[in-house]
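Participant: No letters, just coordinates:
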């Protein structure tokens, strides 16, 4: 099998898993060439040119891993696994034994875990190559993707804006074809926010579908991990590898018997036919700043109707994102004990407690200090009435959402992930996001690109906006089918205009 030399962009720019694996089988290029192509793009645009600052670390063994994949294909004449040659960007709160895992924090700089996260291991076993660790909002604790180690990641569609977060580095890596696919984590909005802001598909799976073992924790109740990609089909292919029971994350026992033979098989361009979709009125804004998102959402509704769906507006005063975040979020109570248990399992570096992090000061103090202090002062959460009341409220919310769907015979709910455009750099926290609904219920939510704002000098294509589709637990096949049907009809995806940037 011979390989020809081609320009990096010819290989990987906007390429899907299917595209690249077809080329590998045909001998048009090999895995080493793919790795080199992605490395070339990272060098060209992440550390030079626009300096997007999406990547924190590169895998020094990536080319060797790629060569091993090439040798296996040459010897066996078939792929070593379903993700053979797929190059992955992994959020830097997922443990890897060949690169540091820092959570974007100077306090953990250089720390290399001794055991891989389950997600990293599953990707490798499936033939993927983890090429890079990506920047995040430090410790995955907020939504603008700035960290003491990596600085501020920029949105490639508008360099004056943030990329969403906390998985903003993974979002930019996928949007810019720095990797074939990316992995993020989501405690409130953190996969779907950068998916929305970077014209990507992002899945927050049902709680328990994908193991979180070996992932730097924030909240046992709300943490999730999932794929981000440029197409629904690539998200489905990655989900097939990552879903499943893991003894190291007992919550995954909920998924036993609930995983189909294939998620990819659920993709159907006619998936909206006969479906009933409810648009959550309370998750839309009414101010002038909401006009761009509301206009895109109206187009999305029409796209679903054109596909054969019945779409109706539903209004429930209990489904209010600001109130849910204020009264339901449990990060403050759960972060400290989980984080300290995680720290104790790392190689010794002098940081063993949250108090140690506060004392050393090597973190992004402007965005994290208040939360870290509050969490450090929280003790005996299991007997805290405020915390226990919030957990009880989660149960009521799940029943409320299921009841709303039953009352209106709905297959899924729809809403914009963010009521307004993603915020500019330096504007403070990320504004008016709706992802808390999936985070508190544990229900699956798939974010799909639904449009761009009006172009301007800073955003020549406009700023991307995304729509969440939320369904009942373990209804990922339904969501992927709907997402695929929407993607094929709407054809929203456009890559950033990186050709305008100087090398």
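Facilitator: The structure has been received and is ready for your questions. Fair warning: this is a prediction, and the values are worked out from it, not measured in the lab.

Participant: drop to CA atoms for contacts and neighbour counts, all remaining ones
Facilitator: OK.

Participant: ok, now how distant is residue 25 from residue 424?
Facilitator: 43 Å (CA to CA, to the nearest Å).

Participant: tell me which residues of stretch 480-500 are tucked away?
Facilitator: Under the neighbour-count criterion of 16 or more other CA atoms under 10 Å, stretch 480-500 has 480-487, 489-490, 492-496 buried.

Participant: And it, end to end?
Facilitator: 34 Å.

Participant: Identify the residues contacting that stretch?
Facilitator: Stretch 480-500 is contacted from outside by 14, 156-157, 175-176, 199-200, 230-233, 236, 263, 266-272, 300, 303-304, 307, 446, 448-451, 460-461, 469, using CA atoms under 8 Å, 6 or more residues apart in numbering.

Participant: if we can go back for a sec, need the max-distance pair from the buried residues of stretch 480-500.
Facilitator: Across these, the longest distance by CA to CA is 26.2 Å; it joins 481 and 496.

Participant: circling back to that earlier point, compare residue 25 and residue 424 and say which is more crowded by neighbours.
Facilitator: residue 424 (19 against 16; other CA atoms under 10 Å).

Participant: Please pull up the helix or strand immediately following the top helix by length along the chain.
Facilitator: When the chain is parsed with DSSP state H, its longest helix is helix 385-407. Per DSSP states H and E, the first helix or strand lying C-terminal to helix 385-407 is strand 412-416.

Participant: and after that next one, which helix or strand comes next?
Facilitator: Sequence order places helix 436-441 as the next helix or strand after strand 412-416, per DSSP H and E.

Participant: and that following helix, what other elements does it pack with?
Facilitator: helix 321-328, helix 385-407 (3 or more CA pairs under 8 Å, 6 or more residues apart in numbering; DSSP states H and E).

Participant: Generate CSV for those helices, with mean neighbour count as supplementary columns.
Facilitator: Formatted as CSV, these follow (neighbours: other CA atoms under 10 Å):
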stretch, mean neighbour count
helix 321-328, 16
helix 385-407, 15
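
Participant: between the ones you listed, which one is nearest to residue 40?
Facilitator: For residue 40, the closest of these is helix 321-328, at 40.7 Å, according to CA to CA.

Participant: Helices along the stretch 51-200 of the chain, start to end?
Facilitator: Taking DSSP state H, counting those that start in this stretch as the criterion, the stretch 51-200 of the chain contains helices spanning 62-76, 118-125, 168-175, 192-197.

Participant: Turn these into a markdown table, including distance to residue 371 and mean neighbour count.
Facilitator: Formatted as a markdown table, the helices of the stretch 51-200 of the chain follow (distance: least, CA to CA, whole Å; neighbours: other CA atoms under 10 Å):
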| stretch | distance to residue 371 | mean neighbour count |
| --- | --- | --- |
| helix 62-76 | 37 | 17 |
| helix 118-125 | 28 | 20 |
| helix 168-175 | 20 | 35 |
| helix 192-197 | 20 | 35 |
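
Participant: and the comparison structure, right after this:
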């Protein structure tokens, strides 16, 4: 039986309940499109909607809109698209969800799927309905709310592989990630695992395929958490969990006209995550409103003994519920600093996003905020960098916050250590090490694409050894040299975090600021499988000579002396500071890069193509000091209430009969 036929059968099972719910909802005014958590709970309390009916509505939308959105040869033996892909314009599908929480669909290693202790989504919904019928009480702040969880997070009842086609003996991990357990305890229904960039990088996974943007299916949904973002934007679920090592919670929020919250690094547990970093991973909440995202944050936040970093949050959490700061929020008396360094127009591709950000600044002022703005050519961080860097980090050559925020410290063994630790704790009988993942997985592949992450097999191999391109000084021949990864050393990341936090704290203290604001990014969603806007603006070439086994080699690298963020500025993840991305509008025109053929079939960034008239979402970020989530929620909610920029994608409308 095909996936679609299974979904049709399941949809038929709940059709009667859905029809009853639609009738009641029509009378009450409940509409599924853009519904909030409060809307759902209001309808449930009024006995106009049940959790089972709500899950049924979403299953029908998943059946209609979660198909493939790219073309490419399908491997006959696996059913996977393993080679080059081409996005489908106006596909009216997004391929956002990788695994559904329905019996028979949740695992490739458990075909029976008959464990009564592993309720599927419909069974969980019925249990919630029965409990509510008995006592009239909601189980928690997320009662009945259908969620998607990025496939990077462990779910004890569903396949978890970070999108990989990895041959686990048991593709279900032994226990939930801490944040998944907290969602369930609050009444949430984990309806699906969302697709992702394999091992939390890129737009594509071997097992799940490619996710597409609901506002233009030829474009990126937001890289590694794109499945989570696309699922919420296209209303396949109410909210989703993403993960951010670099930009991968705020980037899908920006690409999907969503609200994305990433908390202070130590506020939310990372236990039970297939890791991308020992130092920077952090979960993010993606919903369609500030209050809903804040409600999710309130469920996730707090100390977890399985993640020692969360001990820092003790005594530093909000004194009242996080969502309460979104109520009746206003900006009067608040001072917000404008990070002009992240609002530069480098090419015409930046112009529309910067224009929208300028409008957002005006809206903030109209709503009562005081802006501390150094002006279009100014630099908010200039004085702080000049004062702090010479004493704190004398080796740093950065002259602006763009360069500092994107810095890649020299570290060793980080990803290898944390991935092997995860696999050891998971305890699978077939896959216990990174070497096993390489040997016992199927991988998609393609030629290199400028600005697009390396293919997953290469990234796994790079965990084991670092690659260096060397030139033999005696004859000029080129040699690819690999150095095995040895000891673990992540001191560079901790030093960078300290530097960035000191800079933010000083700027905010000197200017008496409550938050910083800047565009989440200035390049809207790029085309899938295409080169993106070049990041290095200025570079210098540096060469070093050294000897390997008695032979002298030269290694040359280009070091950036100024750059633009490849996706979103990495000040927030690299500093570990809380940030909220909020919809700010839509583009009028978009500029893409032509493809310039490179060696071995590589796609390199060519000239800027003429403008296309496309409305793509644009967002702004509000960033604050550590544990300043309450004031950021207040600011974001007030801006949202004053502007209401979010609008659903037109190609994913309500279905016939949908309330």
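Facilitator: Perfect, thanks for sending it. In this text the structure is predicted, and so the values were computed from the model without any measurement.

Participant: Can you give the structural similarity as a TM-score?
Facilitator: The pair, once superposed, lands on a TM-score of 0.92 when counted by TM-score structural alignment, normalised by the length of the first structure; 496 aligned residues with a CA RMSD of 2.6 Å.

Participant: rewinding a little: which of the buried residues of stretch 480-500 of the first structure lies closest to residue 34 of the first structure?
Facilitator: Top of the list for closeness to residue 34 of the first structure, among those and by CA to CA, is residue 495 at 18.8 Å.

Participant: Aligned against the second structure, show me the partner of the closest one.
Facilitator: Counting by TM-score structural alignment, residue 495 of the first structure corresponds to residue 648 in the second structure.

Participant: Make sure its match is indeed in a strand.
Facilitator: No: counting by DSSP: H, G, I helix; E, B strand; the rest coil, residue 648 of the second structure is not found in a strand; it is coil.

Participant: rewinding a little: want to throw the helices and strands packed on helix 436-441 of the first structure into JSON lines with distance to residue 357 of the first structure?
Facilitator: Putting those into JSON lines (distance: least, CA to CA, whole Å) gives the following:
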{"stretch": "helix 321-328", "distance to residue 357 of the first structure": "26"}
{"stretch": "helix 385-407", "distance to residue 357 of the first structure": "24"}
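
Participant: what's near enough to touch residue 246 of the second structure?
Facilitator: Contacts of residue 246 of the second structure by CA under 8 Å, 6+ apart are 280, 570, 573-574.

Participant: Which one (most neighbours) among those?
Facilitator: Within these, residue 574 tops the neighbour count with 28 neighbours, counted by other CA under 10 Å.

Participant: quick revisit: can I have the buried ones of the contacts of stretch 480-500 of the first structure as a ChimeraX selection?
Facilitator: Per 16+ other CA under 10 Å, the buried members of the contacts of stretch 480-500 of the first structure correspond to this ChimeraX selection:
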select :14,156,157,175,176,199,200,230,231,232,233,236,263,266,267,268,269,270,271,272,300,303,304,307,446,448,449,450,451,461,469
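
Participant: Return the subset of the contacts of stretch 480-500 of the first structure lying in helices.
Facilitator: Per DSSP H, the contacts of stretch 480-500 of the first structure map to helices at 175, 232-233, 236, 300, 303-304.

Participant: Roughly how far does the match of residue 495 of the first structure sit from residue 234 of the second structure?
Facilitator: Counting by CA to CA - residue 648 of the second structure and residue 234 of the second structure are separated by 7 Å.

Participant: for residue 605 of the second structure, same thing?
Facilitator: With distances taken as CA to CA, residue 605 of the second structure is found 30 Å from residue 234 of the second structure.

Participant: Give me the subset of the buried residues of stretch 480-500 of the first structure lying in helices.
Facilitator: Here DSSP H is the test, and those give 480-487, 489-490 as lying in helices.

Participant: Now flag whichever of the residues you listed is closest to residue 351 of the first structure.
Facilitator: After measuring these against residue 351 of the first structure - CA to CA - the closest member comes out as residue 480, at 41.4 Å.

Participant: which residue in the second structure lines up with that closest one?
Facilitator: Checking TM-score structural alignment: residue 480 of the first structure goes with residue 633.

Participant: returning to what we had before: among the contacts of stretch 480-500 of the first structure, which are located in strands?
Facilitator: 446, 448-451, 469 (DSSP state E).

Participant: which of these lies closest to residue 48 of the first structure?
Facilitator: Nearest member of those to residue 48 of the first structure, counting by CA to CA, is residue 449, at 27.7 Å.

Participant: give the contact list for that closest one.
Facilitator: Going by CA under 8 Å, 6+ apart, the list of residues near residue 449 of the first structure reads 195-196, 199-201, 464-467, 487, 492-493.

Participant: which secondary structure element contains residue 35 of the first structure?
Facilitator: According to DSSP H and E, residue 35 of the first structure maps onto helix 31-45.

Participant: can you pull the buried residues of that helix?
Facilitator: Within helix 31-45 of the first structure, the residues that qualify as buried are 31-35, 37-45, counting by 16+ other CA under 10 Å.

Participant: again, but for stretch 136-144 of the second structure
Facilitator: 138-139, 141-144.

Participant: Adding distance to residue 542 of the second structure, write the residues you listed out as JSON lines.
Facilitator: As requested, those are exported to JSON lines (distance: CA to CA, whole Å):
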{"residue": "138", "distance to residue 542 of the second structure": "62"}
{"residue": "139", "distance to residue 542 of the second structure": "60"}
{"residue": "141", "distance to residue 542 of the second structure": "55"}
{"residue": "142", "distance to residue 542 of the second structure": "54"}
{"residue": "143", "distance to residue 542 of the second structure": "57"}
{"residue": "144", "distance to residue 542 of the second structure": "57"}
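
Participant: Contact partners for the residue lying closest to residue 410 of the second structure once chain neighbours are set aside?
Facilitator: In this structure, residue 410 of the second structure finds its nearest non-sequential neighbour in residue 492, 6.1 Å apart by CA to CA, 6 or more residues apart in numbering. Residue 492 of the second structure is in contact with 409-411, counting by CA under 8 Å, 6+ apart.

Participant: who touches whatever residue of the second structure lines up with residue 147 of the first structure in this structure?
Facilitator: Aligning on TM-score structural alignment places residue 147 of the first structure opposite residue 205 in the second structure. Residue 205 of the second structure makes contacts with 163-164, 195-198, 444, as judged by CA under 8 Å, 6+ apart.

Participant: same thing but 7 Å
Facilitator: 163-164, 196-198 (CA atoms under 7 Å, 6 or more residues apart in numbering).

Participant: What's residue 420 of the second structure aligned with over in the first structure?
Facilitator: In the first structure, residue 420 of the second structure lands on residue 340 (TM-score structural alignment).

Participant: so how far is residue 122 of the first structure from its match?
Facilitator: Per CA to CA, residue 340 of the first structure is found 25 Å from residue 122 of the first structure.

Participant: go on, residue 256 of the first structure?
Facilitator: Taken as CA to CA, the span from residue 256 of the first structure to residue 122 of the first structure is 17 Å.
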